[in-house]
Each structure stands twice: as structure tokens, then as C-alpha cells.
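[1] Give me coordinates for this.
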Amino acid sequence: MKVIVCGGGPVDLVPKDLRADYFIGADSGAVHLLQMNIIPNYITGDLDSIRSNDAAKWEMELKSAVKVPTEKDETDTFLALQKAADLLPTQIELVGVTGGRLDHYHAVLHDLLSFQKDYPSIHFSIRDQWNVIRFLTPGRHHLAANSYQYCSFYAFDEDVTGVTLTGFKYPVHMEAIQVGTSRFTSNEIIDEFGSIQFSSGICLCIQSREESGE
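    Purely as a prediction, here's the structure:
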């Protein structure tokens, strides 16, 4: 089962090929989905960022929203992620959370890491028109090139050790990705799959394509 959570970031960065078994709209992300002819299965948020003309146009659909107080400890995206995780799917993809305010993106990134740690059996990722972002835990991971052939790796919180990359233009064997280094930026998958294996740490993985790519 795949769940897509759509946030209220710039709609031009939301991928056009959304496919899922269950859709969740986080605040104005619900309007993004409705504009793509996707009726959300669940909507959460305080709806404070939905413009009045959008609220009027989608009044019936937005009546299904679970409204929460404007002043709260959790973000709308966090609450949407929690609902998605409660469904125990195999995959949760976040869209509509890049671009716009950097504080919101940074919050989502930390939420993604927290949920990935708490629900290790669920594959969490962020996707926009040009990037797929995920956190990797120790072990071996296979990354499909698809149209996102460029791949960058960063240490998050602590060094990533025992790193081996195969199927990449620049393979490495038993090296470390240190916190603060950009040396592992913009590698390229040259086989059908690229593989990363490491023994400790949390690795932030960003797969990208050129902005002109389709």
C-alpha cells in the first residue's frame, strides 16, 4: 500500500504523475490535490492557508477536513504523516513540501527522519519535480536510476561509516561520509541500479535530475 501526503508548498513543484492507494492533504495541500482531480481520502490542518476563493470552490470536499487549532505543537504535515503511518502502508511519499519557506522544509526533513526511525518497515520519501529525498539506515540499499540518475549522500547528525558504492560513476569501498563534507555530491548511477552499503550513521540520500528532464 502506498500513501501520498501532499503539503501546501509551491504547486509547480508537485509532480504531475501522482499514483497512490490513499491520499492525504495537509492544509492547502488538499487544494493542490483537488486541482489535479484527486479527491483526498483524508484532510488535516487548520485550513488557515487556504485562500477564500479556493475554500468556496471546494467547500463540499473540504468539509471532510479534520480541523486542528491554529496554535499547536505539531505542524499540519506532521499530523498528516502520523495519520499516514497509522495506516501501516509499505510506502509514504511526501509531495508539496519543497520550495517556499525553508523553515517549513527543514521541519519536514526532521519529521521524515523521526518517522523513518519509528517506522523502519515503511519506506518514507520526499519527491518533487526534480528530486527524491530519503533517509537511509545502516545496511544495503538499491537505488533505481529511472530519471533521477544523479545521487548525493550526506551524513546526518553523525559520520556515516563503512560506505561502499557500486553501480556508480565514482565507486568507493569502505570509506566514510563525514558530517559537513560535500565530497559525495552529484555521483551518477551508471547501471540499472546503484547500491550503497554502510555500517553506521544516518545517510541523507538525494536523487536528482536536470530541471529540463522529463
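[2] contacts, neighbours, all on C-alpha from now
    Will do.
[3] Report the contact partners of the residue sitting nearest the centre point of the chain.
    Using Cα atoms, centre = their mean, the residue of the chain that lies closest to the mean C-alpha position is Ile126, 1.3 Å off. Residues near Ile126 by Cα atoms under 8 Å, 6 or more residues apart in numbering: Glu93, Leu94, Val95, Val97, Val132, Ile133, Arg134.
[4] what do you get for Ile43?
    Going by Cα under 8 Å, 6+ apart, Ile43 touches Ile24, Gly25, Ala26, Asp27, Ala30, Leu62, Ser64, Ala65, Val66, Ala80.
[5] Swap in 10 Å and give it another go.
    5-6, 23-31, 61-67, 76, 79-80, 83 (Cα atoms under 10 Å, 6 or more residues apart in numbering).
[6] One more sequence to fold, the one below, so I can look at both together:
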Amino acid sequence: MRVLIVAASPESIPSLPIDVDYVIGVDGGYETLLDRGLNPDLVVGDFDSFTGEVPIDAVRYPSEKDVTDLEIALEAARSHGATEMLVYGALGGRLDMTLSNIGLLEAYPEMRLISAGQMVRLAGTGLYGLPRQDDHYLSLVPWKRANVTIRGVKYPLDHHEIVSHEALTISNEWADESADLIVHEGMVLVLYVKK
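    Presented below is the predicted three-dimensional model:
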């Protein structure tokens, strides 16, 4: 099940996908959905970033809580059987929230964080096909440390140890229509970043 989640970051949100099975508005992200003419299946949050009238069937939470509104939405998506979560409005706002949202990728590997010109996902051990996207760089950021092989790119690596304090795997480019990433050990943030 493919779930669209729209959160409340002040970033510019590109066009939203319509080929989804379920839509969740998160706090001020609800307003973004309404502005795009989309009615969500679920609205959650403490509504500290929403200025309109909160829908009567919204699931409200107190502002003082141990989880973020996005975490609540991710759990709701998972409980509805999500196999892929496309999350917009979770990058580009407050740095602490952006880093926290990136950290959530570890608990929700089915999540993709998407903003204007960027997409972030977390890849654990395994083989991944990374289709070429013109006008974008392909960057890998190890989640601390990882051992990777990457083929079909301008700067390939073979069983190479990468660490978070080195920039070796930033701003790569596709040499073929698709790149192959093999994560032998560890986890890697995979980023598509507009040039």
C-alpha cells in the first residue's frame, strides 16, 4: 500500500503524486493538501502549525508529547498496511526537525523523504537499483559507517568502506540508465539532489 504523507515544513512542496492508496495530512500539511484540492483520509497532529479550522474527525494530540506529529502519522500509515510512505514537507524547515525526520528513516525504511529537487531514503544491507534522474546528483551518506559497491556511475566503488566524516560519495553522476548499489555492511542514506 502506497501512502502519501504531507507534513508542515515551510519548504516549497512540488506537485504531489496522485497514484497513492491513502493520504495523511500532518498538522499544517493538511492545509497544503486542501490548497492542492486533495482531501486526506486521515488528519493528525497537535495543530500548532495550522491556522484554519481543524476537521472534526482529525486525531488531535497535545503539543507536549514524546513523539513528533510525523511519527504519529508514520505509525498510522504502518497500521493501515503501508509498504511505501512518500513524505513531503519534512525537509528544509528547522534543522533539528529535519535531522530528526532523517533519523526516522531507520525506524521506517519504507519511508521516502521528498522535497523540491531532493529525495532521501535509507538503504540497509542488500542490492538496490537506482534509476537515473536527469539533472540530479546521486549522493550516498553512510549512516556512521558502511561498506558499499556502486556501479553504473561516474565514480564507481567496489567493496569500499565509507564513513560519515568523509565526502567521497557526494555528488556522483549516472554513467548508465540505472546504477546498482550494494550495501555489504551498515546503512547508507541515498539522496537524489537536483543540480
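[7] what's the TM-score here?
    Once the chains are laid over each other, their TM-score by TM-score structural alignment, normalised by the length of structure 2 reads 0.94; 194 aligned residues with a Cα RMSD of 1.4 Å.
[8] hmm, back to that, restricted to strands, list the contacts of Ile43 of structure 1.
    Secondary structure from DSSP state E places Val5, Cys6, Phe23, Ile24, Gly25, Ala26, Ala65, Val66, Lys67 of these in strands.
[9] tally of neighbours for Leu42 of structure 2?
    Residues near Leu42 of structure 2, counting by other Cα atoms under 10 Å, number 19.
[10] ditto for Gly194 of structure 1
    Neighbours around Gly194 of structure 1, by other Cα under 10 Å: 21.
[11] same check, this time on the one 5 residues further on
    Ser199 of structure 1 has 16 neighbouring residues, counting by other Cα under 10 Å.
[12] now swap in Leu86 of structure 2 and tell me
    Neighbourhood size, Leu86 of structure 2 [other Cα under 10 Å]: 19.
[13] quick one: secondary structure of the counterpart of it in structure 1?
    Aligning on TM-score structural alignment places Leu86 of structure 2 opposite Glu93 in structure 1. Here Glu93 of structure 1 is recorded as strand under DSSP: H, G, I helix; E, B strand; the rest coil.
[14] can you confirm Ala85 of structure 1 is in a strand?
    No: counting by three-state DSSP, Ala85 of structure 1 falls outside a strand, being helix.
[15] Next, work out how far apart Leu140 of structure 2 and Ala146 of structure 2 are.
    Distance, Leu140 of structure 2 to Ala146 of structure 2, by Cα to Cα, to the nearest Å: 10 Å.
[16] Looking at those two, which has the bigger crowd around it?
    Using other Cα under 10 Å as the criterion, Leu140 of structure 2 and Ala146 rank with Leu140 on top: 27 against 21.
[17] Could you pull up the contacting residues of the equivalent of the more buried one over in structure 1?
    Under the alignment defined by TM-score structural alignment, Leu140 of structure 2 is paired with Phe153 of structure 1. By Cα under 10 Å, 6+ apart, the contact list for Phe153 of structure 1 reads 135-136, 160, 177, 181-187, 196, 203-207.
[18] swap in His159 of structure 2?
    By Cα under 10 Å, 6+ apart, His159 of structure 2 lies in contact with Ala146, Asn147, Val148, Thr149, Ile150, Ile182, Val183, His184, Glu185.
[19] Tell me the secondary structure at the fourth one.
    Three-state assignment for Thr149 of structure 2 (three-state DSSP): strand.
[20] what's the longest helix in structure 1?
    Secondary structure of structure 1 per DSSP state H: the longest helix is helix 102-118.
[21] what's the angle from it to strand 91-95?
    Between helix 102-118 of structure 1 and strand 91-95, the angle comes out at 180 degrees (axes from the mean of the first three to the mean of the last three Cα atoms, to 10 degrees).
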